[in-house]
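Quick one, what's the 3D model for this:
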Amino acid sequence: MKAAPEAQRRLLDLQAIDTALAQLAHRRKSLPELAEIDTVAREISALEDERVRAQVAVDDLDRDISRFERDIEQVRTRKARDQARLDAGGALREIEGLQHEMATLNRRQSELEDAELELMEQRESAEEALNGVTAKLAEANERRTSAEARRDEAYAEITKEEEFKTAARGPLAADLPTDLIALYDKIRLDSGMGAALMRAGRCGGCRIELYGADLARVRSAPDDEVVRCEECRRIMVRTAESGL
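Got it, this is the predicted structure:
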């Protein structure tokens, strides 16, 4: 393939832009915020599971406490009824029976109140655990929001740079021969670099120094000949720095 030496040299400018665009694409995919967001998301998921379990524990205790409160209220109602009957008087046998039942009800109320108190203490601990998990969850969500904001800011900066580089690439590529650009793009898509400066007898793509027949081939090639490296197949752009 033939191309003017100046056109070949301008491939280096094009390659510099494409390298910058590739670096920006890599930066977009490897932002530290992405790893941070992923880590925090897993933490939030685990905390959410823990919060659900803590909430269930509190709800279960609330249900049990409510049941005890209903039972205690029933005992109180029955005691009030028996007390009213005692106050009204009656046969000795009936009074003794009511007194015995009142004693039984007092013991039952005491047992229920003790059990309820124990549950209330357990609920206090369960609520403290729930509040602790909820606080951790809120803090983790704040960290995720902050990381997402920093990610979006970085994305916006990268997009701005990409648009600037792409805008510069268009006119440059349009001024180069179509066949030269087609070859350059094919090599670049295959290897990430389409053209490289040959400096001091060394290919700028694979960094291999040319010797013997390979070096003689490049030296003897006309200036408008598009020379490719035998090792990496990239276009080697020759300038005064090439050592030929």
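
C-alpha from now on. contacts and neighbour counts both.
Noted.

Past the longest helix seen in the chain, which element shows up next along the chain?
The longest helix of the chain (DSSP state H) is helix 92-174. As assigned by DSSP states H and E, the chain's next helix or strand after helix 92-174 is helix 178-191.

Let me know the distance separating residue 177 from residue 131.
Note on residue 177: its distance to residue 131, by CA to CA, to the nearest Å, is 69 Å.

need the contact list for residue 205.
Residue 205 makes contact with 193, 195, 196, 197, 232, 234 under the criterion CA atoms under 8 Å, 6 or more residues apart in numbering.

what about 7 Å?
196, 234 (CA atoms under 7 Å, 6 or more residues apart in numbering).

Residue 98: neighbour count?
By other CA atoms under 10 Å, 17 other residues sit near residue 98.

doesn't residue 82 make contact with it?
Yes: the criterion here is CA atoms under 7 Å, and residue 98 meets it with residue 82 at 6.3 Å.

Need the overlap of contacts for the two.
Listed contacts common to residue 98 and residue 82 are nil; contacts here mean CA under 7 Å, 6+ apart.

Residue 141: how many residues sit nearby?
By the measure other CA under 10 Å, the count of residues near residue 141 is 17.

May I ask which helix or strand encompasses the residue lying closest to it once chain neighbours are set aside?
Using CA to CA, 6 or more residues apart in numbering and skipping the chain neighbours, the partner closest in space to residue 141 is residue 44 (7.1 Å). Assigned by DSSP H and E, residue 44 belongs to helix 32-88.

before we go on, could you also do this sequence so I can check it against the first one:
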Amino acid sequence: MAPLDILLEVQGRDTTLDQLAHRRATLPARADLAAVEERLADIAARRARAEDDRRVLSERQGRLESDIAAVARRIHEVEGRMYSGEVSASRELMAMSEEVESLNRRRRELEDMAFEAMAAGEPVDAELAGLAAEQAGAEADAERLRGVIGEAETEIDAEVAAETQARTALAADLPDELTQRYERLRVRLGGVGAARLEHGSCGGCHLALPAVELDHIRRAPPEAIITCEQCGRILVR
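This next block holds a predicted model:
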């Protein structure tokens, strides 16, 4: 096979490799996974806010319960003195009774506030439970999609390995100068450095060559390297 015909075969392999790389990078499951990961980030943000709300409510409830316990201890202490017999003065007993009454009112107020804090925590707990379930579902989706991507990558990588092996075998028969020129053109011209000349048009840029240029190409030796006047690609007759 002539070097230029081999070059066109190499170009075909390179085009296939470029297509495989594009297919690997743009697997539909990648976009699906990105959407799931975005959803997971949103869930994490909402969960963090809900956990902050729950922490504030728990701290408030804890403080209130501590205050209730302190008031209860004081009531127990005062009532203990009242009924111990050690206090006999009616004025002092009356003051202690009023203090107990005041403390009981305060305890009821604190208990009401503690109940409100507990009630306020219930919808937050429900939200956290819902977010945990939503997160578990999204994580399962992400894991499944990673598996789909992994399987597709393995399949594509096997195709890439086969194409690369075939390309390497073909390219080994090309002259170094032709290979280097082709590679430079591939980099500059979107991956296509060589194209077939068909019906007077370049297969790379798909533009018709002028009649004068076509006549020059027809008269050139078969081994001559011809390039497209329009795009600069190597033309294979």
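
returning to that earlier point: ok, so what distance separates the residue nearest to residue 141 of structure 1 from residue 19 of structure 1?
Taking CA to CA as the measure, residue 44 of structure 1 falls 38 Å from residue 19 of structure 1.

who has more neighbours, these two?
The residue with more neighbours, out of residue 44 of structure 1 and residue 19, is residue 44; 19 against 16, by other CA under 10 Å.

Does the more buried one touch residue 142 like I think?
No: assessed by CA under 7 Å, residue 44 of structure 1 is found out of contact with residue 142, at 10.6 Å.

Pull the number of nearby residues for the closest residue to residue 232 of structure 2 other than its chain neighbours.
Leaving aside its chain neighbours, residue 232 of structure 2 sits nearest to residue 185 (7.8 Å; criterion: CA to CA, 6+ apart). Residues lying near residue 185 of structure 2 (other CA under 10 Å) number 19.

and residue 185 of structure 2, what pairs with it in structure 1?
Aligned by TM-score structural alignment, residue 185 of structure 2 pairs with residue 187 of structure 1.

Please name the residues that touch its match.
Per CA under 7 Å, 6+ apart, neighbours of residue 187 of structure 1: 193, 194, 234.

Give me the neighbour count for the second one.
A count of neighbours around residue 194 of structure 1, defined by other CA under 10 Å, yields 27.

Residue 158 of structure 1 now?
Using other CA under 10 Å, residue 158 of structure 1 has 18 other residues around it.

who's in contact with the counterpart of it in structure 2?
Using TM-score structural alignment to pair residues, one finds that residue 158 of structure 1 aligns to residue 156 in structure 2. Shown in contact with residue 156 of structure 2 (CA under 7 Å, 6+ apart): 20, 24.

can you check residue 36 of structure 1 too?
By CA under 7 Å, 6+ apart, the contact list for residue 36 of structure 1 reads residue 147.

That one corresponds to which position in structure 2?
Aligning on TM-score structural alignment places residue 36 of structure 1 opposite residue 32 in structure 2.

ok, longest strand in structure 2?
Ranked by residue count under DSSP state E, the longest strand found in structure 2 is strand 194-198.

Mean deviation, that one versus structure 1?
Once fitted to structure 1, strand 194-198 of structure 2 is off its aligned match by 1.5 Å on average (mean CA distance after the TM-score superposition for structure 1).

how close does the very next helix or strand once past that strand sit to structure 1?
Note on strand 194-198 of structure 2: by DSSP H and E, the next helix or strand toward the C-terminus is strand 201-202. Here the mean offset of strand 201-202 of structure 2 against structure 1 after fitting is 1.6 Å, by mean CA distance after the TM-score superposition for structure 1.

what's downstream of strand 201-202 of structure 2, the next helix or strand?
Counting by DSSP H and E, the next helix or strand C-terminal to strand 201-202 of structure 2 is helix 211-219.

what does that next one contact?
So helix 211-219 of structure 2 is contacted by residue 200 (CA under 7 Å, 6+ apart).

who touches the next helix-or-strand element following that helix?
Where DSSP H and E defines the elements, the next helix or strand beyond helix 211-219 of structure 2 is strand 226-227. Identification of contacts with strand 226-227 of structure 2 by CA under 7 Å, 6+ apart yields 233, 234, 235.

Quick one: map the last one onto structure 1.
In structure 1, residue 235 of structure 2 lines up with residue 236, judged by TM-score structural alignment.

Wasn't its match part of a strand?
Yes: when DSSP: H, G, I helix; E, B strand; the rest coil is applied, residue 236 of structure 1 is found to be in a strand.

Give me the distance between stretch 50-57 of structure 2 and the centre of its chain.
Relative to the centre of its chain, stretch 50-57 of structure 2 is centred 27 Å away, using CA atoms, centre = their mean, to the nearest Å.

residue range for that stretch in structure 1?
The aligned range for stretch 50-57 of structure 2 is 54-61, by TM-score structural alignment.

That stretch vs structure 2, average offset?
With mean CA distance after the TM-score superposition for structure 1, stretch 54-61 of structure 1 averages 1.1 Å from its match.

Pull out the buried residues from that stretch.
For stretch 54-61 of structure 1, burial by neighbour count (16 or more other CA atoms under 10 Å) applies to 54, 55, 57, 58, 61.

From residue 120 of structure 1, how far out is the nearest residue to the first one once chain neighbours are set aside?
Right, residue 54 of structure 1. Spatially, and ignoring its direct neighbours in sequence, residue 54 of structure 1 is nearest to residue 130 (5.1 Å; CA to CA, 6+ apart). The gap separating residue 130 of structure 1 from residue 120 of structure 1 is 15 Å, by CA to CA.
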